[in-house]
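**Student:** I'll drop the sequence and a predicted model, then ask my questions.
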Amino acid sequence: MLKRLYEPAAYSAASLSGCFWAETLPDGRDYAPLSGAARAEFAVIGAGFAGLSAALRLAEAGADVAVLDLHAPGWGASGRNGGFCCIGGAKASGATIARRHGAGELAAHRAAEKAAIALVEELAERYAIDLQRHSDGEVQLAHSPRAYAALREEAPEMARAYGVAAQLIAPEELATQGLAGRGFHGGLHLGLGFGLNPRALALGLAHGAQDLGVRIHANSPAEAITPAPEGYRIATPGGTLTARHLLIATNGYSAENLPGWMRARFLPVQSSVIVTRPLTEDEIAEQGWSSDLMAYDTRNLLHYFRLMPDRRMLFGMRGGVRWTPRAHAEIHRAIRADFEAMFPAWGGVETPYFWSGLANLARNLTPFVGAVPGMARAYAAFAWHGNGVAMGTFGGRAMADLALGRAPAIPRFYQAEPKRFELGPARRLALSLAYPYFKVIDAL
């Protein structure tokens, strides 16, 4: 039996209910469940950004690839996130990365962040994926005067680090730039990245891989991995897949015992989203938020939001710690209250879509893309720290390069074995203590 951290409902097909992306972008492809005994040169577990990007990379190299997924391509975090294709991937600060690994590795990480965004653009063009993209970069909004002072100090370094414009926006300039909301004290616009429909990207990667011969099996959860003379034998409810190479890309939906090495090396964290009905031009003018920039605030428990091309407002936040009907009702009330507090003119606007998903952290707060110790020809890629659109796609490609015997274009520290979290199977309980603490810090 698989050992997972959250309640069983988090991993059920029904957990996608209410997701705007899933309910408005159907997938016309067929992904037959694995049936009987099958073989492949490369087996990929997980059909999200990382797994599909890896499968696509392998297929482009002419490899025989099979992908297994708990439900279907894009069902997990890849098809239900906020659609921010932006820098990120590590929760550790630049100063922390430099202190741990050196200035050269920090520079390599910055280069990887930019390359990840470029890879999404490249794949979308190559495989004719309509991303429904918008936004010239992203804007970080200060939630306090102190936070704005920090952004002011940070702006020159951001411009140097990424080689793009970093425009500081004074508090009195927000409204003129269509960024009016309650509780904003200025912002920093970084001209890097764009917004997209994440399900469109996930399905586009799946279709591209399938067209190159990749076999994608939906409703085929990997339930056990055992060594075999040919490599690995992966058991699913309907059959077995034997492969010489194994690639694991399950991120926040991983299990503690698949394989056993994963135990306590990842921490899923819940993120929730609401989406409004289309706003009228009068409603947009009344609130004063007309910008299409991807935006997020400076809180530890941050909010992220964007006005999409169809004039719906997407609004997301962290904070859930349990996957139960009662907990979901509470987070639904909380996210709606925060939305109305930040955008009071939209207090009467309906938000017909609400859903949650699992992002993922590593103990050292940096991504992992590397070989699984003690398992020959086995690799894993996970821990995008809430920024998996670009970095998950990039990390999956790098994992495929490792499996192909190529040198991946990633920082060396990405390949370092992540430490295990303290508290082991009880580590999720630490979030119940951390979240109230961060709320207090954010209010100061």
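**Tutor:** Yep, that arrived.

**Student:** CA atoms for contacts and neighbours, from now on please.
**Tutor:** Noted.

**Student:** how about the strands of the stretch 1-150 of the chain, start to end?
**Tutor:** For the stretch 1-150 of the chain, the strands defined by DSSP state E, counting those that start in this stretch cover 36-45, 65-68, 84-85, 138-141.

**Student:** nearest to A155, out of those?
**Tutor:** When the strands of the stretch 1-150 of the chain are compared by C-alpha to C-alpha, strand 138-141 sits nearest A155, at 10.9 Å.

**Student:** can you map out the helices along this protein?
**Tutor:** Remark: helices assigned in the chain by DSSP state H are 20-24, 49-60, 94-101, 103-126, 145-162, 198-211, 281-287, 325-342, 388-403, 429-443.

**Student:** can I get the strands of the stretch 1-150 of the chain in a markdown table with mean neighbour count and distance to A92?
**Tutor:** Below are those laid out as a markdown table (neighbours: other C-alpha atoms under 10 Å; distance: least, C-alpha to C-alpha, whole Å):
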| stretch | mean neighbour count | distance to A92 |
| --- | --- | --- |
| strand 36-45 | 20 | 27 |
| strand 65-68 | 27 | 31 |
| strand 84-85 | 28 | 19 |
| strand 138-141 | 25 | 17 |
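
**Student:** got those strands as JSON lines, with distance to L131 columns?
**Tutor:** Below are the strands of the stretch 1-150 of the chain laid out as JSON lines (distance: least, C-alpha to C-alpha, whole Å):
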{"stretch": "strand 36-45", "distance to L131": "24"}
{"stretch": "strand 65-68", "distance to L131": "23"}
{"stretch": "strand 84-85", "distance to L131": "11"}
{"stretch": "strand 138-141", "distance to L131": "17"}
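
**Student:** adding another structure so you can compare the two:
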Amino acid sequence: MPQRIYEPAAYGEASLGGCYWYDSVPDDTRWPSADGTIDVDFAIVGAGYTGLSAALTLAQAGVEVAVLDAHRPGWGASGRNGGFCCIGGAKATGRQIRRRWGEEDLACFRRAERAAIEMVRARISGLGVNADIHSESGELQIAHSQPAFRAMRREAAALAETYGTTAEVLSRAEMIEQGLKLRGAWGGLHLGLGFALNPRKYVLGLAREVVACGARLYADSPVLSTGRTEDGRHLLRLPHGTVRARRLLIATNGYSSDDLPPWMAARYLPMQSSVIVTRPLEDEEIAKQGWSSDLMAYDSRNLLHYFRLMPDRRMLFGMRGAVRWTDAAQDAQRRAVLRHFRHMFPAWRRVDVPWFWSGLVCMARDLVPFAGQIGPDTWAAFAWHGNGVAMGSWTGEQLAKLALGQATEMPGFFGRTPPKFTLGARRRAGLPAALLWYRLRDAF
């Protein structure tokens, strides 16, 4: 059986319970499950943004592809995230990337961040998907402390130049004037890049296009083990069959297993991110709080809060912090998210919150994404650090090109061998200490 580091409930069907996207966007597609022996050129494990983007690129190139998912397309993080299509993908700072890999790789990564957003926008338009796009003027980072606000002021001009966009510093008073009032804000930085969307509508549209282009997509088909056939092809064992493939792409991100394939062991760290969604807010309630903008926003904490007022006037609010996946732990995390939400938006403290769910984002030890070859005829991509809508989609396309022997636009450090976490299979045990450290840093 797959070797995963969270409790089994994190990977089970019930973990999607309470997800607003799942409840509000039904999928009546009858995705087949894999049965018998299937022979293809490429097998892709994971039907999220990365795996589907890779599959689409390969299928459009005329390659025979099979995509396998333990549940259904978008069941993991791709169908349950906050819907922020924005810059990001690395937790490492620009200064850290420059020091480790040089100015050229940093510049390449910044270009990739922007290209990823533009690719998702173009893809949604091309698919004809109504993805409830809003916040088209970009994103807002909110300073949670005075030092953070001073840093925003210093960095605004450089950010505008780096990304070729606008970067407007807003005082607390200016935020209130623009309908961005919340407790604890010292100011903000409005970066004119990115947009918000319904993540489930996007991923389902992508899945349908993959099939329309000739790829095979199998749901409820978890890979139980990997091996090789006598003639050297990949052999993927499933509950009701096998897949034999000349080439293999792993795109499971935070839902990966340490033994699928064994190279993955301890090279990734899933972290929980949890989200609530309110009922639709009345005009009077919105006016009372003073948050009427549709800007997607997040704060400057290491353990950040992210939130946005959606087109249907429901408020989405998310944060991280849970380290276990049990009923008791999820109940405690729900209470914690509600407590933070009501503190930051006090006028909405009595508003009903019907939806709460959690998912797994993926971290690398050196805090940057990975996309590259991990063995003979084997490639993988993971570690978007909570920003996979854009970067995961773009990198899936790039990974497919790499596997086809084509030129890519990825930074060189994407292909490095990610270092392993020191505690190996028990690396989750280090999360409480890491989270405590981040909370202490966030206090200043």
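**Tutor:** Nice, thanks for sending it over. Predicted model only: the values in this text are computed from it and were never measured.

**Student:** sorry, back to before: G231 of the first structure: which of the helices of the first structure is closest?
**Tutor:** Here helix 388-403 is closest among the helices of the first structure (C-alpha to C-alpha), at 13.1 Å.

**Student:** ok, now which ones touch whichever residue in the second structure pairs up with I335 of the first structure?
**Tutor:** Aligned by TM-score structural alignment, I335 of the first structure pairs with V337 of the second structure. Listed by C-alpha atoms under 8 Å, 6 or more residues apart in numbering, the contact set of V337 of the second structure reads 274-276, 317-319.

**Student:** distance of V337 of the second structure from D23 of the second structure?
**Tutor:** Counting by C-alpha to C-alpha, to the nearest Å, the gap from V337 of the second structure to D23 of the second structure is 20 Å.

**Student:** before we move on, what about L238 of the second structure?
**Tutor:** Separation of L238 of the second structure from D23 of the second structure (C-alpha to C-alpha): 29 Å.

**Student:** higher neighbour count, those two?
**Tutor:** More neighbours surround L238 than the other of L238 of the second structure and D23, with 22 against 12 (other C-alpha atoms under 10 Å).

**Student:** thinking again about what came up before, tell me which of the helices of the first structure lies nearest to Y296 of the first structure.
**Tutor:** Proximity to Y296 of the first structure (C-alpha to C-alpha) singles out helix 325-342 among the helices of the first structure, at 11.8 Å.

**Student:** skip the chain neighbours and tell me the closest residue to A378 of the first structure.
**Tutor:** With sequence-adjacent residues excluded and distances taken as C-alpha to C-alpha, 6 or more residues apart in numbering, A378 of the first structure is closest to L246, at 4.6 Å.

**Student:** which position in the second structure aligns with that neighbour?
**Tutor:** That one, L246 of the first structure, aligns with L248 by TM-score structural alignment.

**Student:** look up how far Q3 of the second structure lies from its match.
**Tutor:** From L248 of the second structure to Q3 of the second structure the distance is 19 Å (C-alpha to C-alpha).

**Student:** and the two? which has more neighbours close in?
**Tutor:** A count of neighbours by other C-alpha under 10 Å puts L248 above the other of L248 of the second structure and Q3, at 27 against 14.

**Student:** what's near enough to touch that one?
**Tutor:** By C-alpha under 8 Å, 6+ apart, L248 of the second structure lies in contact with 42-45, 234, 377-379.

**Student:** next: V243 of the second structure.
**Tutor:** Counting by C-alpha under 8 Å, 6+ apart, V243 of the second structure has contacts 37-40, 43, 234-237.

**Student:** coming back round to it: possible to save the contacts of L248 of the second structure as CSV with distance to C19 of the second structure?
**Tutor:** Converted to CSV, those look like this (distance: C-alpha to C-alpha, whole Å):
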residue, distance to C19 of the second structure
F42, 32
A43, 29
I44, 26
V45, 23
H234, 35
D377, 37
T378, 33
W379, 31
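
**Student:** what distance do you get for E153 of the first structure to G183 of the first structure?
**Tutor:** Distance from E153 of the first structure to G183 of the first structure, by C-alpha to C-alpha: 20 Å.

**Student:** now swap in A10 of the first structure and tell me
**Tutor:** Going from A10 of the first structure to G183 of the first structure by C-alpha to C-alpha gives 33 Å.

**Student:** ok, these two, which is more surrounded?
**Tutor:** It is A10, of A10 of the first structure and G183, that has more neighbours when counted by other C-alpha under 10 Å, with 21 against 15.

**Student:** how about the more buried one: what's its closest non-neighbour residue?
**Tutor:** If the residues on either side of it in the chain are set aside, A10 of the first structure comes closest to W323, at 6.0 Å by C-alpha to C-alpha, 6+ apart.

**Student:** any idea how many residues pack against the residue opposite the one you found in the second structure once aligned?
**Tutor:** Taking TM-score structural alignment, W323 of the first structure has W325 as its aligned residue in the second structure. The burial count assigned to W325 of the second structure is 20, neighbours taken as other C-alpha under 10 Å.

**Student:** one more: G347 of the first structure?
**Tutor:** For G347 of the first structure, using other C-alpha under 10 Å, the count is 13.

**Student:** what's the counterpart of it in the second structure?
**Tutor:** Per TM-score structural alignment, G347 of the first structure is aligned with R349.

**Student:** which residue sits closest to that match, ignoring its sequence neighbours?
**Tutor:** Once flanking residues are discounted, R349 of the second structure sits nearest to R342: 4.7 Å by C-alpha to C-alpha, 6+ apart.

**Student:** surely that neighbour meets D352?
**Tutor:** No - counting by C-alpha atoms under 8 Å, R342 of the second structure does not reach D352; the two are 11.3 Å apart.

**Student:** between the two, which has more neighbouring residues?
**Tutor:** R342 (16 against 12).

**Student:** against V351 of the second structure, how distant is the more buried one?
**Tutor:** R342 of the second structure sits 9 Å away from V351 of the second structure, going by C-alpha to C-alpha.

**Student:** do M296 of the second structure as well
**Tutor:** According to C-alpha to C-alpha, M296 of the second structure and V351 of the second structure sit 20 Å apart.
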